[in-house]
Structure formats: C-alpha cells, structure tokens
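**Q** quick one, structure for this:
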Amino acid sequence: MNSLAPPRVAGSATRSLLRQVALPVGILVVVTVVDLATGTSTVYYPFLLLAPTLAAATAPPVAILVIGGVSLPLRYWLAANDGYLGPEYSDLFEVSTWMYAMATALAMYLSAARIRHERALVAVSEVAVAAQRAILLPPSDNLGGLRLAVRYFAVAEEAELGGDLYIALDTPFGVRLIIGDVLGKGLGAVRTAAITIGAFREAAYDEPELSTVARRIDVSVTRNAPADRFVTALLVEVRPDRVAFAHRGHEEPVTIRADGSVHVLEPPDPGLPLGLGDLEPEPPPVWVVPFHEGDLLLLMTDGFADARDATGGHYPLVARIRALFGEGRLEDADPVAAVERLGDDLMRHVGLLGLTDDALVLALARATDPPEPHHAP
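**A** Predicted coordinates for the structure are as follows:
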C-alpha cells in the first residue's frame, strides 16, 4: 500500500500545475489557431503577450519563464507566416522583444510576491483556526443531567474568523453555560472570546449568583480585551424545572415545550454587552422561566438573524422553528437532531450565497433516565 503513495502525490502535483498554467497555455493555443485560420489578412500574434502577463495570477515563476520562452519564438513564427518579418519591421520587433522580456520578468516577480502572500495567509489562517478550535470545544453529550448539542458555521475569509463562543460547565450551582458573539473578526475577536471563556470558567464555579458571574466576566473583558471589543452574551443556569438567564445584549433564546408550543424568551430588562458594564451601574436582574422534561431550549448567535437568501430576505428564525419543531414535530426533544435540522434549514435558506457571518446554535434538553433492563425469569 505504501508504494502507491508517491504516484498519488506526483499525480496531484501534476494536476495542480496543469490548473495553474491552463489559462496562459490556452491563450497560446487560441491565438495561434485563430491567427493561422484567418490567414495573412489579419494578425493576432501580438495577443501572445497576454500569456506570460496573465500567468502571474496563477502560475509559479518557473512556469512563467517557460511560457515566456515559448511565446516569443511562437510570435516570430506567426509573424513570418503573416509576412511581417521583413527588414522594414526589424526595429519594431526589437522593441517588442524587449517588451516580452520585461513583461515576463515582471510577471515572475508578481508571481513570487503572490506566492509569499498566500503562504503567509495560510500560516495566519492555521493559527486562527487552531485558536478558535481551542475555544469551541465540543460539549459533553450528557452534562449534569442535560443533553447538549452544538452546530457551528464558520465564515473564514482571509483568516477573519468570527468571535462566536460557548462553553457549558457542571458547577456546584447546577449546569451553567454561556453563548456569545464578539464584535468584529480576526485574531482580536478570538482573543476576546478566550478572555470571556476564561473569566466564565473562573466565576461559574465560585459565584452563587448568575448575575455576579456576568459582572465578573464584564470586568475581565473591560480590563483585558482590546478597547474596541465587546461581547454580546447570554448566561444560562439550569435549575430543577426552571432555567435562569442573564442577558447581555444577545439574541433571545427560544423554548419548544413538550406540547409543541414555541416561545421566544424576551428579557424583561435587557442588559448591555459584556465590556460595556461601566455604562450600566446597575446590571439587570436574572429572569427565570419553566424548563421541564421534554422541553427543548435553543440558543443562537446573530449569524442566524443576519442570514440572507438570494432576494435579500432575512432568515425567519421563529417561523422556521415553528415549522420544523412545532405541533408534535419535536421528536422527544433530541438536541442533536434539532441542531442538525435547524442548521440544514439555514443553509437551504442562504443557498449558494452562503453565510455572511458566523452562526452557532446550541440546543439542550433534560436527559431522561434510561429504562431499567428487563431480566428474563
């Protein structure tokens, strides 16, 4: 089996090189065929200069040198075929030869600069992706009597990764979790997300009040994150038959009851995002709603609200949740099935346009005790 690996690598490299030189080689072939087919009445060989010039966008420098070396004698041959290689054209051809040489050299320089930029971009992207993956760890399937599932859609353009974040912890005060979104993109957003999660880890185990946990995170983000960053967040604490929320400028959660009814949980007193606590002397209180066995809780970031279809229409989140899960379509409050179904529906909405912002959905439900094993008498 190992003996087959080198041919696969070589074949892949060959296909990659063919893709890189397809455009300039195509120009050489098309110009030559058209020039020969139209006879001596028209000339097309000057367009051969496009081959080494446009090759800078795709081909490596060595390939550009070869293309330039082929295009120049091909140009002389086509000129001779069209009757434009006499002594009266010698000065013109001397100038155009220098133009070919300079165009090829410039294309080689631009190609080398492009390759250096692409390699640097790949390195930065790998660092950013690794940092974000360290933040967005997959949750435990069963945490403190809860079933959790997450689906995340990343929009990474030139390492401009988003700052979506979440973490769930089983603390002495019950299961606590945070979902949030950092203003902006890039490594600064990933760093701010790491600061937020680190502060939540510290405070969630120590503070009995969820509002105090939010306050400690707010202080940490204000002190340690870049000045132009803040975090919209929703803190959640699951209690027996209830769930408590601390709202900090985030998207409203949605609950799907066991009877199929869908409820948007709007905070009675919305709070400011984390990092802006100095503007709010008295943070809003925690609010509590019922949460029973068979209920499903959905938490989203604003990537869902920002999603557009081909006509520019927003993703109708609540209407789609009712269509997907309402009226008995919940199927035993399975968080995994819920995030998969909602995520697939979101991607169908945006279609080929794709998402313009990172999107994250987290679902949780109370875990039911497994049935007692049946023993034959």
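
**Q** can we go C-alpha only for contacts and neighbour counts from here?
**A** Fine.

**Q** what's the next secondary structure element after the helix or strand where Ala113 lies?
**A** According to DSSP states H and E, Ala113 maps onto helix 90-135. Next helix or strand after helix 90-135 toward the C-terminus (DSSP H and E): strand 142-143.

**Q** for the first helix or strand past that following strand going along the chain, the distance to its chain's centre please.
**A** Downstream of strand 142-143, the first helix or strand assigned by DSSP H and E is strand 146-153. Distance of strand 146-153 from its chain centroid, counting by C-alpha atoms, centre = their mean, to the nearest Å, is 17 Å.

**Q** helices or strands up against the helix holding Ala113?
**A** Counting contacts by 3 or more C-alpha pairs under 8 Å, 6 or more residues apart in numbering; DSSP states H and E, helix 90-135 packs against helix 50-54, helix 61-82, helix 187-206.

**Q** could you identify which of these is most buried?
**A** Per-stretch averages of neighbours, counted by mean count of other C-alpha atoms under 10 Å, single out helix 50-54 among the helices and strands packed on helix 90-135, with a mean of 24.

**Q** so what touches that helix?
**A** 23-25, 27-28, 64-65, 67-68, 71, 103-104, 106-107 (C-alpha atoms under 8 Å, 6 or more residues apart in numbering).

**Q** and for stretch 354-370?
**A** Under C-alpha under 8 Å, 6+ apart, the answer for stretch 354-370 is 142, 145-155, 162, 164, 292-304, 306-308, 333-336, 338-339, 343, 347.

**Q** start to end distance for that stretch?
**A** Start and end residues of stretch 354-370 are separated by 40 Å (C-alpha to C-alpha, to the nearest Å).

**Q** off-centre distance for that stretch?
**A** The answer for stretch 354-370 is 17 Å, by C-alpha atoms, centre = their mean.

**Q** for the comparison step, fold the sequence that follows:
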Amino acid sequence: MLQGQRRHYPATLAFLPVTVMAVVIVVDVSLGPEGGLLPLVSLGPAFAGLVGSWRRTAVIGVVSLGFCIGLGIYDNLFQERRGFTAMASVAGVTVAGVLAAVARSRREAELAGVRSVSEVAQRVLMRPVPHRVGPLDVAVSYTSAVAEARIGGDLYEVADTAHGIRVIIGDVQGKGLAAVETAALVLGAFREAAHDEPDLRVLGARVERSAARELTDEKFVTALLGEVRDNGVVFLNYGHPAPMVVREDGRVDFPEPPAYATPLGLSVPGGDAPGPFRVDFAPGDQVLLYTDGVTEARDRSGAFYPLAEHAAFLLGPDAQRSLDALRENLAHYAGGPPHDDAAMLLLRHRPSGAAAPRGATAVR
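**A** From the prediction side, this is the model:
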C-alpha cells in the first residue's frame, strides 16, 4: 500500500457501526424506557473510529447523537438525568473515536511510507535475477520470517560474467535490519568481484575479506558460491547447506565438499580456504541452492522438512512455477509463518539431448 492510498476494509466491518446502532434502536424501542439501552447507541461511533476515516466517524457520531435525542424524547428521558447522560456518552465516544481515527490514519500513512522505502530497498538489494542466463533457466523464491517484510537475512545473486555464470546464496546470522545490512555488504562485494576475478577462489577470498572487515561480535554468514562451466558447477562452501542436484531422470543428490570452510566473517588469518569441488551439471539437470530456513522448517510434530522427498515438485516444465509449487508445499508442511528466512535459487540446465557422466570431484 503506497502513501496516499486508502485502506479498504471488509464490508462487514464497514457496515458494523450502522448495524450496531440499528440493533440498539430496535431493542430500545421494543423494551421501552425501562430498557436502559440508550447509551449503547455510542457503539456506532466507537466501531467507526476503529475502521473508518475521522470524517466518517464524525458523521456517524452526529447521526448517533440525533438518534439519542430522538429516542430520549420518545422515551421521555429528558425529564430526568438519564437522557442527558446518554447524550454525554455518545458525544464523548464520538470525540474519542474521531481522535482514534486520526491517529490510526497517521500510522497507516507512516507505514505506507516505510513500505514504499522497503520496496525500493528490496529492488536495490535483492535485484530480480534474469530468468534465462546462457543455457540456464533461473527461478528464485524468498520467504521472510519477519511479518510484512520482503527482505531479510538471506541473500542470493546470479551474475553472467566474462568468466562464466556465477552464483551466490547466503544466510546471515540473525534477523532484522542488522541482517539486511550484512546481506547488502556481502552482495556488494560479490557483485563487484564476480566480474573482476577470473579465479573463483580469489572471488571467494575477496568476499571473505569484505565480510571479515565489517562483521563484528562474532557475526557470520554461511554462503555457497558457484560457477557454471563445461557442463558442471564448481562450488566454494563456507559452512552452508549442500546444494540439491536433481538429475533429468529424477535422481537426487546432495554433493558435499571435500572439507567445509568456516562461514564468512569467522575465518582466522592464515586459515584454510574452502576447497573448490565440481559437480556435474548436464542438460536436463537442476541445482537447487537454499538456506537452512528450508530444511529446518518443522511440521507440528517437530519433524524437519524432507526436501529430497519433495524434489519431484521441480520436475515441472516451467522452472519458476515448479519452484513456487515447492515453496507452497513447504508452507503447507510448516503449517504457518516461517521461523527463519527461507531462500531458494533454482538453476535448470535446459535439455539438449546431451548426456554427461555424473559425480562430484574435487578441483585442484
């Protein structure tokens, strides 16, 4: 909702103030002067202040006050204190409803402004990835653990460079704005170095140095960097979950690196760099990169989401629709909002009839 747009409420809420006043009036007329329900006419402006504009609340308050005066005369209540008490109640509630409607409208306008800024930040930080890069179809999915948010502590990027198609997916420790800031730092370093460095290991080292320079208080980022080349993908794994490889015939594999490196931001000077390893990626194959918000999602019994068992969702003809179906299945499995950000990046090698041997080998 952008600034200046009005918020639309369900018709039941919009007509609730009028309905309540009508019910009170009918019941009051039925019960007569002894019913004592006349002050309840003030429920009209009270409910109007919760869902309507201040002008609408004021109009309903005036109408409510008119009904109060009319019923008071009909019931002869102005010969005693009850009639004037009812009028004071309606007037007081109307003023309170108008003030509440003004405050709510201001909050909604501020929220609309914040949302518009966050949408701009989303486009800058998490730029849309191309749907096709070279021989690949690309699809992405991002689910934030923060209500109403579209960005968080997970990150991804696909860069078509002179050195090959390079990708990154990462998971920042923590949530909120601090995690978004860290994600922006890592993405900025990757986007610059991906086009400058011909060697994937040097690219990873540059991203690592940027993270180590800026991250403090033992904060870290797990990340998986990849480079697609020669019917294969070369990975650098910085403590991130292993990619899921779905072969053209439906077989599923989770290739592990020869040795995991520490996450970005936790390396020590002179420590071991991650060893690159190659995974065959033939036409018809798919590689799913994901964050632990996917595999650590739980159902009501506490069981983790069995990603491999649901890999068949990725076998549809359209990459993005297939990934969307997997995301919907994940949401259904968890049965509610995610407890952690969940990002997925799907790389699909378009079939060309070629075949290649499968496996994972270390790159030296």
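
**Q** overlay them and tell me the TM-score.
**A** Superposed pair, TM-score by TM-score structural alignment, normalised by the length of the second structure: 0.80. Supporting alignment: 350 aligned residues with a C-alpha RMSD of 3.6 Å.

**Q** before we move on, back to that, quick check on the contacts of stretch 354-370 of the first structure: which are buried?
**A** 145-155, 162, 164, 292-304, 307-308, 333-336, 338-339, 343, 347 (16 or more other C-alpha atoms under 10 Å).

**Q** out of those, which are inside helices?
**A** Judged by DSSP state H, these include Gly303, Phe304, Pro335, Val336, Ala338, Val339, Gly343, Met347 as members of helices.

**Q** just say helix, strand or coil for Arg300 of the second structure.
**A** Following DSSP: H, G, I helix; E, B strand; the rest coil, Arg300 of the second structure is assigned to coil.

**Q** in contact with it, which residues?
**A** Ala334, Gly335.

**Q** how near is it to Leu136 of the second structure?
**A** Applying C-alpha to C-alpha to Arg300 of the second structure and Leu136 of the second structure gives a distance of 37 Å.

**Q** and Gly271 of the second structure, how far from Val172 of the second structure?
**A** Taken as C-alpha to C-alpha, the span from Gly271 of the second structure to Val172 of the second structure is 21 Å.

**Q** quick one, which of these two is more surrounded?
**A** The neighbour comparison of Gly271 of the second structure against Val172 (other C-alpha atoms under 10 Å) goes to Val172, with 25 against 9.

**Q** the more buried one corresponds to which position in the first structure?
**A** Aligned by TM-score structural alignment, Val172 of the second structure pairs with Val182 of the first structure.

**Q** can you check Ala211 of the second structure too?
**A** By TM-score structural alignment, Ala211 of the second structure lines up with Val221.

**Q** with adjacent residues omitted, what lies nearest to that match?
**A** Gly275 (5.1 Å; C-alpha to C-alpha, 6 or more residues apart in numbering).

**Q** what residue of the second structure matches up with that neighbour?
**A** By TM-score structural alignment, Gly275 of the first structure lines up with Gly265.

**Q** can I assume the match of Ala211 of the second structure is in contact with Asp278?
**A** No - Val221 of the first structure is beyond contact range of Asp278, at 11.4 Å (criterion: C-alpha atoms under 8 Å).

**Q** who has more neighbours out of the two?
**A** Val221 (26 against 13).

**Q** how about the helix or strand containing the more buried one: buried residues?
**A** Using DSSP H and E, the element containing Val221 of the first structure is helix 210-224. Applying a neighbour-count criterion of 16+ other C-alpha under 10 Å, the buried positions in helix 210-224 of the first structure are 210-222.

**Q** same check on stretch 18-38 of the first structure?
**A** Neighbour-count burial for stretch 18-38 of the first structure [16+ other C-alpha under 10 Å]: Gln20, Val21, Leu23, Pro24, Val25, Ile27, Leu28, Val31, Thr32, Asp35, Leu36.

**Q** what residues does that stretch touch?
**A** Taking C-alpha under 8 Å, 6+ apart as the rule, stretch 18-38 of the first structure contacts 42-45, 47-48, 50-52, 54-55, 58-60, 63, 67, 71, 78.

**Q** the match of Val172 of the second structure and Phe230 of the first structure: what is the separation?
**A** Distance from Val182 of the first structure to Phe230 of the first structure, counting by C-alpha to C-alpha: 6 Å.

**Q** cool, and Asp218 of the first structure?
**A** 9 Å.

**Q** where does Leu345 of the second structure land in three-state SS?
**A** strand.

**Q** tell me, what's touching Val182 and Phe230 of the first structure both at once?
**A** Thr192.

**Q** against Ala223 of the second structure, how distant is the residue lying closest to Lys175 of the second structure once chain neighbours are set aside?
**A** Computed as C-alpha to C-alpha, 6+ apart, the closest residue to Lys175 of the second structure that is not its neighbour in sequence is Gly153, at 5.7 Å. Distance, Gly153 of the second structure to Ala223 of the second structure, by C-alpha to C-alpha: 12 Å.

**Q** mutual contacts of the two, please.
**A** Asp171.

**Q** which one of those two is surrounded by more residues?
**A** Neighbour tally, Gly153 of the second structure and Ala223, criterion other C-alpha under 10 Å: the higher count belongs to Ala223, 29 against 26.

**Q** three-state assignment of the aligned partner of the more buried one in the first structure?
**A** Superposed on the first structure with TM-score structural alignment, Ala223 of the second structure falls opposite Ala233. When classified by three-state DSSP, Ala233 of the first structure comes out as strand.

**Q** quick one: residues contacting Ala233 of the first structure.
**A** Ala233 of the first structure touches Ile178, Ile179, Gly180, Asp181, His247, Arg248, Gly249, His250, Pro273, Leu274, counting by C-alpha under 8 Å, 6+ apart.
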